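Trainee: Structural data only, the sequence is not supplied:
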């Protein structure tokens, strides 16, 4: 069966997830396909995740002496498994055919194991989808709060984008663990509402 380069990347990921190929073979084939053969349109999420996997694949070494001689230069099998797992979890979360339970588990696992900007962006996106279930939205909000708490850094602009179940779960955790963050959120929310009310009143006067 002839596969396009993009199809081949997904095929390689599936083989590796199912433990049908070793990390070295996966990395060699993924690196070659992504860097030399791929000429198809990718979604923004695919572009970011495939590039991340390809970076790890290009600098993978199965040899312990490489890691001892050049610490931090080469990636390990654990690094490969980590980026492949992230891609798999995000795929589940974005797949319209995944069940609510599968999406919920994926949202929780992403919050437990990852804290990069792409993970945060996907959790935000899914939490605000109109057709997403309340359980999944809540888990997305919970995972975002766990990420911020773990990093000891919160993004108020992102927090203000959350709504309903996602916002409720995020604020519950934040209020319990960092009340100063919660107080600052309330202050910013109040200022935003005051600005919106002032803007609306000005519009009515001009009209």
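Mentor: All right, it came through fine. As the structure is a computational prediction, the values presented were derived from the model and not from experiment.
Trainee: rest of the way, CA atoms for contacts and neighbours
Mentor: Noted.
Trainee: Give me the most central residue, this structure.
Mentor: residue 119 (1.5 Å; C-alpha atoms, centre = their mean).
Trainee: That one belongs to a helix, doesn't it?
Mentor: Yes: with the criterion set as DSSP: H, G, I helix; E, B strand; the rest coil, the secondary structure at residue 119 is a helix.
Trainee: Residue 109 is in contact with that one, correct?
Mentor: No: in this structure, residue 119 sits apart from residue 109 without contact. The criterion is C-alpha atoms under 8 Å, and the distance is 10.8 Å.
Trainee: in this structure, which spans are helices?
Mentor: Shown for the chain, the helices assigned by DSSP state H span residues 5-17, 23-32, 44-58, 64-69, 77-94, 100-113, 117-127, 134-151, 156-159, 164-177, 179-206.
Trainee: ranking these by burial, who's on top?
Mentor: Taking mean count of other C-alpha atoms under 10 Å as the contact definition, the stretch among the helices of the chain with the greatest mean neighbour count is helix 134-151, which reaches a mean of 23.
Trainee: Against that first model, consider the following:
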């Protein structure tokens, strides 16, 4: 399976409300390895959806932070659009891995 197929399959699992919470959470975490607009958009959508369980929302926030760190590109738009557990986990990952961005995030 090539890389494109893998991230698209992971997005399909993440967005599939019939998949188990564990499968969706694993997909959210695995998506941290891919940096493209479709991945980021899907993670952001699920991070902000209150119908998604907290574990998966938290993993979406973590994955978004990891993607930004890996690409060395902070996004105020992503940061500002997160809330609750997804924002908490996003900030935690940034504080732990990219201390120079601390002034860009809410405390």
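Mentor: It's in. Since the model is a prediction, treat every value here as computed from it, not as a measurement.
Trainee: Residue 195 of the first structure and residue 161 of the first structure, how far apart?
Mentor: From residue 195 of the first structure across to residue 161 of the first structure, the span is 17 Å (C-alpha to C-alpha, to the nearest Å).
Trainee: same thing with residue 9 of the first structure?
Mentor: Residue 9 of the first structure is 33 Å from residue 161 of the first structure, where distance means C-alpha to C-alpha.
Trainee: do the same with residue 199 of the first structure
Mentor: Spatial separation of residue 199 of the first structure from residue 161 of the first structure under the definition C-alpha to C-alpha is 20 Å.
Trainee: Likewise for residue 147 of the first structure?
Mentor: 16 Å.
Trainee: Measure how buried residue 99 of the first structure is and give me the count.
Mentor: The local packing of residue 99 of the first structure (other C-alpha atoms under 10 Å) involves 12 other residues.
Trainee: Looking at the second structure, name the residue matched to it.
Mentor: For residue 99 of the first structure, the aligned position in the second structure is residue 20, judged by TM-score structural alignment.
Trainee: how close does that match sit to residue 13 of the second structure?
Mentor: Plainly put, residue 20 of the second structure is 9 Å away from residue 13 of the second structure if you go by C-alpha to C-alpha.
Trainee: Could you do residue 99 of the second structure as well?
Mentor: In this view, residue 99 of the second structure and residue 13 of the second structure are 32 Å apart by C-alpha to C-alpha.
Trainee: Which residue in the second structure occupies the aligned position of the residue nearest to the centre of the first structure?
Mentor: Taking TM-score structural alignment, residue 119 of the first structure has residue 39 as its aligned residue in the second structure.
Trainee: what does residue 183 of the first structure give?
Mentor: When the two structures are superposed using TM-score structural alignment, residue 183 of the first structure falls opposite residue 103 in the second structure.
Trainee: follow-up on the earlier one: which one is the residue nearest to the centre of the first structure nearest to, not counting chain neighbours?
Mentor: Beyond its immediate neighbours in the sequence, the residue positioned closest to residue 119 of the first structure (C-alpha to C-alpha, 6 or more residues apart in numbering) is residue 110, lying 7.0 Å away.
Trainee: which residues does the one you found contact?
Mentor: With contact taken as C-alpha atoms under 8 Å, 6 or more residues apart in numbering, residue 110 of the first structure is in contact with 86, 89, 90, 119, 143.
Trainee: Distance to residue 77 of the first structure added to those, as JSON lines?
Mentor: Listed next are the contacts of residue 110 of the first structure as JSON lines, based on distance: C-alpha to C-alpha, whole Å:
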{"residue": "86", "distance to residue 77 of the first structure": "14"}
{"residue": "89", "distance to residue 77 of the first structure": "18"}
{"residue": "90", "distance to residue 77 of the first structure": "20"}
{"residue": "119", "distance to residue 77 of the first structure": "21"}
{"residue": "143", "distance to residue 77 of the first structure": "26"}
